[in-house]
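**Q** Curious how this folds, go ahead:
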Amino acid sequence: MMKDYIIKDINLAEAGKQRIEWARRHMPVLQKIKEQFESEKPLEGVNVVACLHVTVETANLIYTLKAGGANIALTASNPLSTQDDVAAALASGGIKTFAIKGENEKQYYECLEEALKIKPHVTLDDGADTIALVHSKHQELIKDIKGGCEETTTGVIRLRAMATDGALKYPVIAVNDAETKMMFDNRYGTGQSTIHGIMNATNILFAGKTIVVAGYGWCGRGVASRARGLGGNVVVVEVEPRKALEAVMDGFRVMPMMEAAKIGDLFITVTGDISVIRKEHFQAMKDQAIVCNSGHFNVEIDIPQLTKLSKEVNQIKNDVQEYVMQDDRRIYLLAEGRLVNLASAFGHPPEVMDMSFANQALAVRYINEKGRTLKNQVYRVPAEIDSRVAKLKLEAMGIEIETLTEEQDKYLHSWTLGT
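**A** Prediction:
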């Protein structure tokens, strides 16, 4: 029998409800979609498993899907990102919720297994763990699944690899790749919330420090620009030539991690890859260097190697571990190498997640309606959804944009007009 919830404390619900309401007021686009969903019920009878960060913003997405008629089971996509009061608020409102901040790996997958008992028609992921578990252990569920949605870069990478190998057994919408998600969520959301998490954990001054940002995708761009805005001397480490060139043209120093390791005061990884900071880099770092990660999984910093290099490990404050090297240098790891912006702060602001989750809600509707007609591939968010979210956001901000005249429209769509 499926449980109703696995959470820390149902008595935290009232505090969670108040914070969810605060976020709702800053998510006008999602509220417009919720109103439409309440009227049209496009998800009536649809079972949805959502493996997402359990935050106030996610709660508003869940309420939007529920308004559309969906039956939902929510589980955490990261052991340290759950806000326990939000989980309690959702559980008290009848949402099947399985998430506790600080759960270990065994508990994490027990919660995901519990959520899958709902037998989903649509899956929502932030990191592709639901899809991976379905494909590896619960292939009997695939016949009823119309499709899924993936929220983050790391998950999209995993899923495209599955599709290339012919292993993906149902279609997935890469919500991450919507322009109104990728450029805004990844750049403005990750940029601000990562700095917020580091400040919460350490209270360090950025001005005058050498900040090493590994990765110059949209997340790296956001982190680098915010760190520079606070007075940091930013170094970018990048493997892709075009992104590295862009970082140079944006005014940042670019170098290999081995060189950056010698001069960095603070290291922030946002690549989606494994062992970005590893043994040789730890050995080259200055005393009191700080390392943290804002990529989805805690693999970007090679923590096992850091541990082996250390003669002592101390928990010196919340979210800060001190690794004492054999030569008495100290390296500080934040938030156990997990998402520092969620583990040590609140994650992205609701104004940013408004667009991300608007795309998510509309993509769920699209999958429910079109999933059976799609191939087992990873698809971009349809352009009309992306454009609609942008328009709704502009309207919510009170901003009007120009419109083409008939003459201008004709000129742009004709090959016979010119000089």
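
**Q** going forward, measure contacts between C-alpha atoms and count neighbours the same way
**A** Noted.

**Q** Which stretches in the stretch 151-300 of the chain count as helices?
**A** For the stretch 151-300 of the chain, helices defined by DSSP state H, counting those that start in this stretch occupy the ranges 153-164, 179-181, 190-202, 218-229, 241-249, 257-263, 279-284.

**Q** Please generate a structure for the following sequence too, so the two can be compared:
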Amino acid sequence: MSSGTLKIEWAGQYMPVLAAIRKQFVKERPFEGMTIGMALHVEAKTANLVSTLAAGGAEVHITGCNPLSTQDDVAEALGKVKNVNCYAKRSCTVDEYYAAINDVLDAKPVITIDDGMDLIHYIHTKRRDLLKKVIGGCEETTTGIHRLKAMAAEGKLEFPVVAVNDTPMKHFFDNVHGTGESVLSSIMITTNTLIAGKYFVVAGYGYCGRGLARKAHGLGAKVIVTEIDPRRALEAHMDGFMVMTMEDAAVIGDIFVTTTGNCAVIAKKHFAKLKDGAILANAGHFNVEIDLEYLHKNAAKIIRRDGIETFVLGKKSVHVLAEGRLVNLATPKGMGHPIEVMDLSFALQALCTLHIAKNGKKMKGGVYDVPNEIDEQVANLKLASLGLSIDSLSKEQKKYSCSWDIGT
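**A** Next comes the predicted model:
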């Protein structure tokens, strides 16, 4: 048995929610005759989502959504699954990356599943011949949804897309616990440095930033949060973290992680103030949050180790992890989010794909929330897998909660 197959099987045993959905799909075959195009991080958890969709009757064509996040042995094993075609490979060039995107689109998918919106962007700009065929899509990550909403606001999104990221089951678990744990584990295994006692700077206090700040604090770090939103900054302050500008944080920070989804979060004006030996990492989807262009142009010397680029600027060194890409997946030993977290996220993806398959033709172009019943279904399946029970409202309580005329 190949190493990729072993990885896929290992992940599968910790994904009971997706397993329950797979049983439903095997029975109902809801994707019979449909082609699904995917651009996701190709690793073991993703492979279980792909095989679940294929078990439901789909022909799946998949590539990566990041040049450094594919696990080649998993991609090879996935390509041997019935009705699955995999084009992803690790460390591909930009040209190879988009050639693989085109390979997926050459299959003429009727449903797209994206992590970062590259398939949808390509269809709308380079492959408009496919627009009449696509009935809808799903988007996995915050950055992709930001781009999709901008597209929709300009009236340029021509088919419906479910914002899988923007739902409680994704925010509370994938963003908070998944990002928090996986980013820290990748930093520690790549650098072998201590977190405890360090000044740990988190750029952005959204769900990902909150989770990362809490986990770093739990390991003994002195956490600093930088923000542009006054409400989130105040929330971080009241959660017990130091709040300051990036310019001020640059002077004292030991480890920096960006979680904003925006560009130039750590840039020229910050590099001059960094300590010798500062470690920089990015947890956003694209490698634009750290100004790598400036570093490459101005470094006197660049030293490359596994997963680490050291830029020598004058008399000090600045260490950038994973080429500024998603640190939890793009480092040599990065494994991405914990399996149990992705079980929930990929269960959402599977059910949202089913929702698009059933309803996409009736929906106008735009960004749609995950239906509440899907979010609750995933939560209930997870509770059942854990053997946990919760209360339900009585008739009296339902009436009371919906009434307006019952006073004190």
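
**Q** What would you report as the TM-score here?
**A** Here the TM-score for the pair of chains, by TM-score structural alignment, normalised by the length of the second structure, is 0.98; 405 aligned residues with a C-alpha RMSD of 0.9 Å.

**Q** coming back round to it: which of the helices of the stretch 151-300 of the first structure sits closest to Thr373 of the first structure?
**A** Comparison of the helices of the stretch 151-300 of the first structure against Thr373 of the first structure by C-alpha to C-alpha identifies helix 153-164 as nearest, at 16.6 Å.

**Q** could you dump the helices of the stretch 151-300 of the first structure to CSV with mean neighbour count?
**A** Listed next are the helices of the stretch 151-300 of the first structure as CSV, based on neighbours: other C-alpha atoms under 10 Å:
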stretch, mean neighbour count
helix 153-164, 19
helix 179-181, 24
helix 190-202, 22
helix 218-229, 23
helix 241-249, 15
helix 257-263, 19
helix 279-284, 17
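
**Q** Of the ones you listed, which is nearest Ser356 of the first structure?
**A** Between Ser356 of the first structure and the helices of the stretch 151-300 of the first structure, the shortest gap by C-alpha to C-alpha is with helix 179-181, which sits at 4.8 Å.

**Q** so that closest one matches what in the second structure?
**A** Mapping helix 179-181 of the first structure onto the second structure (TM-score structural alignment) gives residues 168-170.

**Q** again, but for stretch 257-274 of the first structure
**A** The aligned range for stretch 257-274 of the first structure is 246-263, by TM-score structural alignment.

**Q** got it, and stretch 20-38 of the first structure?
**A** Mapping stretch 20-38 of the first structure onto the second structure (TM-score structural alignment) gives residues 8-26.

**Q** buried residues in that stretch?
**A** By 16 or more other C-alpha atoms under 10 Å, the buried positions in stretch 8-26 of the second structure come out as 8, 11-12, 14-19, 21-22, 25.

**Q** Which of those residues fall in helices?
**A** 8, 11-12, 16-19, 21-22, 25 (DSSP state H).

**Q** In JSON lines: these, plus distance to Arg128 of the second structure.
**A** Formatted as JSON lines, these follow (distance: C-alpha to C-alpha, whole Å):
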{"residue": "Ile8", "distance to Arg128 of the second structure": "35"}
{"residue": "Ala11", "distance to Arg128 of the second structure": "37"}
{"residue": "Gly12", "distance to Arg128 of the second structure": "37"}
{"residue": "Pro16", "distance to Arg128 of the second structure": "38"}
{"residue": "Val17", "distance to Arg128 of the second structure": "36"}
{"residue": "Leu18", "distance to Arg128 of the second structure": "33"}
{"residue": "Ala19", "distance to Arg128 of the second structure": "36"}
{"residue": "Ile21", "distance to Arg128 of the second structure": "33"}
{"residue": "Arg22", "distance to Arg128 of the second structure": "33"}
{"residue": "Phe25", "distance to Arg128 of the second structure": "31"}
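
**Q** What number of neighbouring residues does Ala196 of the second structure come out with?
**A** Neighbour count for Ala196 of the second structure, taken as other C-alpha atoms under 10 Å: 14.

**Q** Next: the one 10 residues further on.
**A** Other residues within reach of Gly206 of the second structure, judged by other C-alpha under 10 Å, total 19.

**Q** Distance of it relative to Thr245 of the second structure?
**A** 16 Å (C-alpha to C-alpha, to the nearest Å).

**Q** helix/strand/coil for the closest residue to Tyr5 of the first structure other than its chain neighbours?
**A** Distances taken as C-alpha to C-alpha, 6 or more residues apart in numbering place Thr97 nearest to Tyr5 of the first structure, at 4.8 Å, with adjacent residues excluded. With DSSP: H, G, I helix; E, B strand; the rest coil as the basis, Thr97 of the first structure sits in strand.

**Q** Quick one: map Thr97 of the first structure onto the second structure.
**A** Mapped onto the second structure by TM-score structural alignment, Thr97 of the first structure lines up with Cys86.

**Q** Would you check that the residue nearest to Tyr5 of the first structure makes contact with Gln83?
**A** No. With contact defined as C-alpha atoms under 8 Å, Thr97 of the first structure and Gln83 do not form a contacting pair (11.9 Å).

**Q** So if I had to pick from those two, which one is more boxed in?
**A** Remark: of Thr97 of the first structure and Gln83, Thr97 carries more neighbours, 29 against 21, as counted by other C-alpha under 10 Å.
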